[in-house]
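# the following comprises the amino acid sequence and a computationally predicted model.
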Amino acid sequence: MKQNVNHRMVADGVSPPTKSYKVKKYDSYGSSMDSVPIDCIELASSMGKQHDTPHMNHSFIKSSSSCSASASPSPSPSPSTTTSLLHSYFAAEANEFKDKQETRNDEVNALNEEDDTDLSFHKSIFEFSCSSITTTPSSTKLSYWQTCFHLISFMIGSGLLCLPLALVEIEWTGLLLLVLAGLVNMYTSKLLIQALDVVRWSSGKNVFFSDLGRECFGKFGAISTATLVYVSLIINCSGYLGLAASFIVGITDFQHYTVLLMLSICVWTHAFAKSLKSLAVFSALNVALCLWMEAVIVGDAMYPLKQLALEQSAFVYETPDLSNAPIYLKLAYSFSLLASGFVSHIIVPSFYNSMEDTRKCTSAVTKSQFGVLMLMYLPICGISYAVYGPNMEAPVVFNMRSTFVRNLTIVLYSTHLLLSYSITLFPVQGAFEAYLVQQERKSVKYRSNYEQMVPQLPGRLESVTDSAQNLTFWKKLVCRSVLILMTMLFSNWFLPSTLDVFAFMLIPSMLLSLVLPCLFYWKLCQEEAGCLDVLAIIFVLALAVSATACTLTIVI
């Protein structure tokens, strides 16, 4: 309508009023920028005729249409020409702003990459580099049941036969504490996975414990969390080797160092596994061994024969004397011992990143912990204490009547510990190997850039890349061997007393399973937390701190 009025005014010899309009500029995303005053007639006459028709959004068309309403008396370009010229001008401005924005984003990304390089070693926890080099990501994904097998195999560990000892001090109250420990660990596992979801969807990358620590507590939190994870896994592996070696020494005439070396060679065979999916078969076998051991233990305990205990136990499970301790210290010590049987949080990020569907991770962890509680821990603890009473020894195999059945259970349990060792050490190996591969790639990239500057014979660059891949494989093999040797030395150091192992693992297990999941959830998901979540988090933190403090008082 305005254009028709302007044409009639020109035809009658009357010039329409010349006026400057404030035209809004928009960036490439359609967001409004500063309003720029433009004299439409001067702009049209100075730019000349152009026939470009760039793609513009509707805001540009509206602005140019309003400008075309103010035409000069003589000579005056047609309204369509003015609109086309304004389209071209605003398109050029938008493209220039877009280029500047992309340049700024590139600079920010470069700075972020420099910051990530400092924590590359800690961020590589639970990340196996072979999967990104030799296999496709889809071929290394874990199914729902494979994840459950891994979790059960990792959780049970030494707790399968040592948890009944908690009932000796507090009697049947220990079963209630066992249920409480299981429920608390299920809840904190849920909190941990929700925190992983938040960071994963915000960053679009795999999330590890170090990422959660950095998001919540900065660089120091990332380094501290990653170090805590490494130390905990290595101590666990050392304890597994020490338990298995002591059991085998008790039923054979071999020396302890010989048995320890043989077991280290056995666990070294898993060094050729490429991913967690390739170890799923061993985890499934491990779960079957646990069910077999449970059947043997329960059957032997319920068999109506006179108890024939060992005259001298091959393995001494040293425990503190709580005969004169107050009841709250006994409860705290028993809860700490029972809660250690459900610690799977340390390896949950590894399975979370490796699952085909991460939405099922919460269900897999919760059902695995509930299944271990109801099908393994409660029957073994209840029946063992009902049969053997306060004279029960730990592990429970030392209370068995038949020598043949006892030796069979010891062999099964030692095999179970070795299979658990493979799952436990695998994340540490992946972390070291990912770091080595990253350094190798940087070295190859530097050499390739240097050879592009200096003329070389054709094919020289391919040979460097091939040798780098072969060197990486040998580095991985050496890295795994060094880690296994380290755990073997630690297990020999911890041999005289399992109480030392429990004391060293007490604080890391409590932090990783109870304290840190609550803190991560509170820092990242505080807005989504309801009143019940707040009360539950306060209860869990108070329980963890008090139980840890009381247990350390007893142990130290």
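That came in fine, so what should we check first?
# when you work out contacts or count neighbours from here on, use the C-alpha atoms and nothing else.
Fine.
# what is the burial count for residue 117?
Neighbour count of residue 117, defined by other Cα atoms under 10 Å: 12.
# measure it to residue 123 for me?
Between residue 117 and residue 123 the computed distance is 9 Å (Cα to Cα, to the nearest Å).
# which helix runs longest in the protein?
Using DSSP state H to define each element, the chain has its longest helix at helix 403-453.
# what's downstream of that one, the next helix or strand?
For helix 403-453, the succeeding helix or strand toward the C-terminus, using DSSP states H and E, is helix 460-493.
# buried stuff in that next one?
For helix 460-493, burial by neighbour count (16 or more other Cα atoms under 10 Å) applies to 461, 465, 468-469, 472, 475-477, 479-481, 483-485, 487-492.
# same question, stretch 491-510
Buried-residue list, stretch 491-510, by 16+ other Cα under 10 Å: 491-492, 494-495, 498-499, 501-502, 504-510.
# use this one as the comparison:
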Amino acid sequence: MTEEERRSAIDDGESCFEEDEKARGDDRTTGSFLHAVINMLGMLIGLGQLSTPYALENGGWASTFLLVGIGSVCAYTSCLLGKCMHKNPKSRDYKDIGHDAFGSKGRIIATTFIYLEIFMALVSYTISLHDNLANVFTAFTLSSAHLSASQLLVLIAVLVALPSLWLRDLSSISFLSSAGILLSLLIFTSVAYTAVSGAIRAHRYIPVLHLSKIPAISGLYMFSFAGHIVFPNLYNSMNDPSKFTKVSIVSFSMVTVMYTALGFMGAKMFGPQVSSQITLSMPRNLVVTKIALWATVLTPMTKYALEFAPFAMQLEQSLPPSFKSRTRMIIRGTVGSILLLTILVLALSVPYFEHVLSLTGSLVSVGICIIFPCAFYTRIFWRQISTPLMLFNLMIIAFGATLGAFGTFSSSRSLIISLQRGHTS
């Protein structure tokens, strides 16, 4: 195998997690059950936790059944991806499963949705960065003719994070991944401490159900469990892939419990006044609030290099073999910088966190996490699965499609209305 072929095989990955595993020289001690659970938790815990209290308060406490239901379905579809990987040991990532099921069309569709989810998630991260930075630097008053103080702050933050897109060192990117996980846990701990310590009385009334708001919040719940694009990489990293199903069950159970607890704590503390990002509702005079805000600000800055990695890998793979390493780095960094600045402009133009996140979950994540895994599994195991199981998978596909359609319509409508109001004001 030539050097270029070896690099192509390595670069055809979906995440830095896969790259990190290869950089360790196939160190199978990192593929233990506990390590796999920690990695899956890290993939699942993220931006979605900020909006869970807002979603629960708006949907009513009965909407937790939808939250648990979506979490259960996503755990099931995660297991289906593992079975598809077991069927074809040569499969390396989510795109390969799509190819095994539906050929080149399946690969193209999977790739399109993967990159669309990454792009929209980065827009949401940047909106979150913008919203929380304004609360961290309350004394910052500098502005320009075209940018407000908060917009200047997020511009500075993005410029600070920009060099991370030039990283090729896998250990540095792995460090960013670990930092993101710790920051997410820090946010949850801060909210939990605020509720438990009695700093705010958790006595607000939570309505039973707001049926009209269910389509919109379903997208928020859906995004909270989005992580399936890297599960095949996690499967390949395990020294005992037969335990992947147990890893999925344990990880999704823990995340679902955490989201439910966070949702109830936020909704009980702040009621109808709860923000679409729980950190924005917390009292400014508390130390834990400052910790949570800083954690929320730093989280997006750790995500840019991680989320850009798949684009960078595909870009380098498509470059001519004659290009030198320095040339590849310059092209990679330049394209990444342009992409990040484009995301920044879009985030500042559409500063509506809950609507963008809901649209991402309903339009893209529902396909990647629910519809596609069931469709891939059914197609690959067409001659082997029983009729009841086939019907069950078709029911889940229909459930996902319905959830996605209504959620996309509702979140798109809300986003358009907000844009119109913002333009008018």
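It's in. Source: prediction; values computed, not measured.
# would you pull the TM-score for this pair?
Here the superposed chains carry a TM-score of 0.78, computed using TM-score structural alignment, normalised by the length of the second structure; 387 aligned residues with a Cα RMSD of 3.5 Å.
# which helices and strands does the longest helix of the first structure pack with?
helix 120-123, helix 144-156, helix 209-251, helix 256-268, helix 280-302, helix 460-493 (3 or more Cα pairs under 8 Å, 6 or more residues apart in numbering; DSSP states H and E).
# give me the distance from the first one to the chain's centre.
Spelled out, that is helix 120-123 of the first structure. 12 Å (Cα atoms, centre = their mean, to the nearest Å).
# in it, what's buried?
Neighbour counts over helix 120-123 of the first structure (16+ other Cα under 10 Å) mark 120, 121, 122, 123 as buried.
# translate residue 350 of the second structure into the numbering of the first structure.
For residue 350 of the second structure, the equivalent position in the first structure is taken to be residue 494, counting by TM-score structural alignment.
# pull the contacting residues for its match.
By Cα atoms under 8 Å, 6 or more residues apart in numbering, the contact set of residue 494 of the first structure is 238, 239, 242, 500, 501.
# ok, residue 418 of the second structure - contacts?
Counted by Cα under 8 Å, 6+ apart, residue 418 of the second structure has contacts residue 352.
# gap between it and residue 272 of the second structure?
Going from residue 418 of the second structure to residue 272 of the second structure by Cα to Cα gives 19 Å.
# then residue 197 of the second structure?
Counting by Cα to Cα, the gap from residue 197 of the second structure to residue 272 of the second structure is 21 Å.
# those two: which has the busier surroundings?
residue 272 (15 against 9).
# helix, strand or coil: sort out whichever residue in the first structure pairs up with that one for me.
Alignment note (TM-score structural alignment): residue 272 of the second structure maps to residue 390 of the first structure. Assigned by DSSP: H, G, I helix; E, B strand; the rest coil, the conformation of residue 390 of the first structure is helix.
# residue 390 of the first structure contacts residue 170, correct?
No. Using Cα atoms under 8 Å, residue 390 of the first structure is not in contact with residue 170, being 9.9 Å away.
# and the residue nearest the centre of the second structure?
residue 226 (5.3 Å; Cα atoms, centre = their mean).
# for stretch 215-234 of the first structure, give me the average deviation versus the second structure.
Superposed on the second structure, stretch 215-234 of the first structure shows a mean distance to its aligned partners of 1.9 Å (mean Cα distance after the TM-score superposition for the first structure).
# equivalent range in the second structure for that stretch?
So stretch 215-234 of the first structure sits over residues 100-119 in the second structure, by TM-score structural alignment.
# quick check: buried residues in that stretch?
Residues 100-102, 106-107, 109-111, 113-119 are the ones in stretch 100-119 of the second structure that count as buried (16+ other Cα under 10 Å).
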